[in-house]
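Chemist: my questions are about this predicted structure, shown below with the sequence.
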Amino acid sequence: MNQVFKSNISWWLFGPILGGLGFFLLLAVAQQRWVAGLVVLVPVCFIIYLLLSTAYTITPQKLIITSGPLRLRLAGQDITSIYPTHTPISSPALSLDDRLAIRYGKFDSVLVSPAAKAGFLAGLLQLNPAIRHD
């Protein structure tokens, strides 16, 4: 059975961004500047799409990481380790405070931020008990 884990979200980061864009959107609508409003609406919609779609699905054979249009499929046996990190590099993790780095293959890694870290880690260990973790 598939287990789906939503991403934890750093609202202190996304709140001000969405608030600022929302302000400019309202200003453009109030001034009837429709092109400017559309220019602001596009990133607002994309950010909301990312916030709603970012999730991590553990199936019996693989981990599927989804964030907007991005889909990354990792075979369970390819995952070698998972450990906590606070690196701010771009990734399908919506939290900057509470991230996990997943190493797979020889040199590849991806950052995730599941809201239910303990359940996520337990699901990964069921997928591959040989995963090293901290």
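Modeler: Arrived safely, thanks for sending.
Chemist: going forward, measure contacts between C-alpha atoms and count neighbours the same way
Modeler: Noted.
Chemist: now what about stretch 89-97, what contacts it?
Modeler: For stretch 89-97, the external contacting residues (CA atoms under 8 Å, 6 or more residues apart in numbering) are 7-10, 51, 54, 65-67, 86-88, 99, 110-114.
Chemist: please compare the first structure with the one that follows:
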Amino acid sequence: MLQNRVFRSKTGFVVWVPIALCCGIAVLAWYTDNLVLFPVLIIGFGLLLTLWLLNTSYSITADGLLKIRCFVLRIDIPIHVITKINKSKSITSAAALSSDRLEVWYNRYDSVIISPKAKDIFIAALKEVNPAIKVNL
């Protein structure tokens, strides 16, 4: 019997640069204008954004679904309709927190870009459910 498995997103500079910028702007505002509220708001926004971003995950459920959760994005893909997985270096907006990405193709023309930490284990788990998935890494 297949169990639910959760894979966290790999994180890269894509996430940390905006957070560092928020902190840098807050520190700069603190020392130049002596404003207290503005830096606190920026740091608070950066921390909330970080917590929200780091909650990105990809679940393989016992009923054969790939559930992608990122920001407000919620996608459920039946694993039996996944046709192929390719390596991707695309910088387009995606449910991926790293530039080391996979593009998952499903149905006829649909795809989603993700970045699981343990790519090999993630792909093997998908292939357990659907051995017909073609993998091009």
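Modeler: Now that the structure is in, tell me what you want to look at. Just so it is clear, the structure is predicted and the values come from calculations on it, not from any experiment.
Chemist: could you check how far the spatially most central residue of the second structure is from D120 of the second structure?
Modeler: What sits nearest the mean C-alpha location of the second structure, by CA atoms, centre = their mean, is A96, with 2.9 Å. Per CA to CA, to the nearest Å, A96 of the second structure is found 16 Å from D120 of the second structure.
Chemist: and what of I19 of the second structure?
Modeler: The gap separating I19 of the second structure from D120 of the second structure is 29 Å, by CA to CA.
Chemist: of those two, who's got more company?
Modeler: I19 (19 against 9; other CA atoms under 10 Å).
Chemist: to which secondary structure element is the more buried one assigned?
Modeler: Element membership of I19 of the second structure, judged by DSSP states H and E, is helix 13-33.
Chemist: what's the following helix or strand after that helix?
Modeler: helix 37-53.
Chemist: thinking again about what came up before, the residue nearest to the centre of the second structure maps to what in the first structure?
Modeler: Under the alignment (TM-score structural alignment), A96 of the second structure pairs with A93 in the first structure.
Chemist: so that match versus A101 of the first structure, what's the distance?
Modeler: Per CA to CA, A93 of the first structure is found 10 Å from A101 of the first structure.
Chemist: of the contacts of stretch 89-97 of the first structure, keep whichever come out buried.
Modeler: Taking 16 or more other CA atoms under 10 Å as the criterion, what is buried in the contacts of stretch 89-97 of the first structure is 7-9, 51, 54, 65-67, 99, 110-114.
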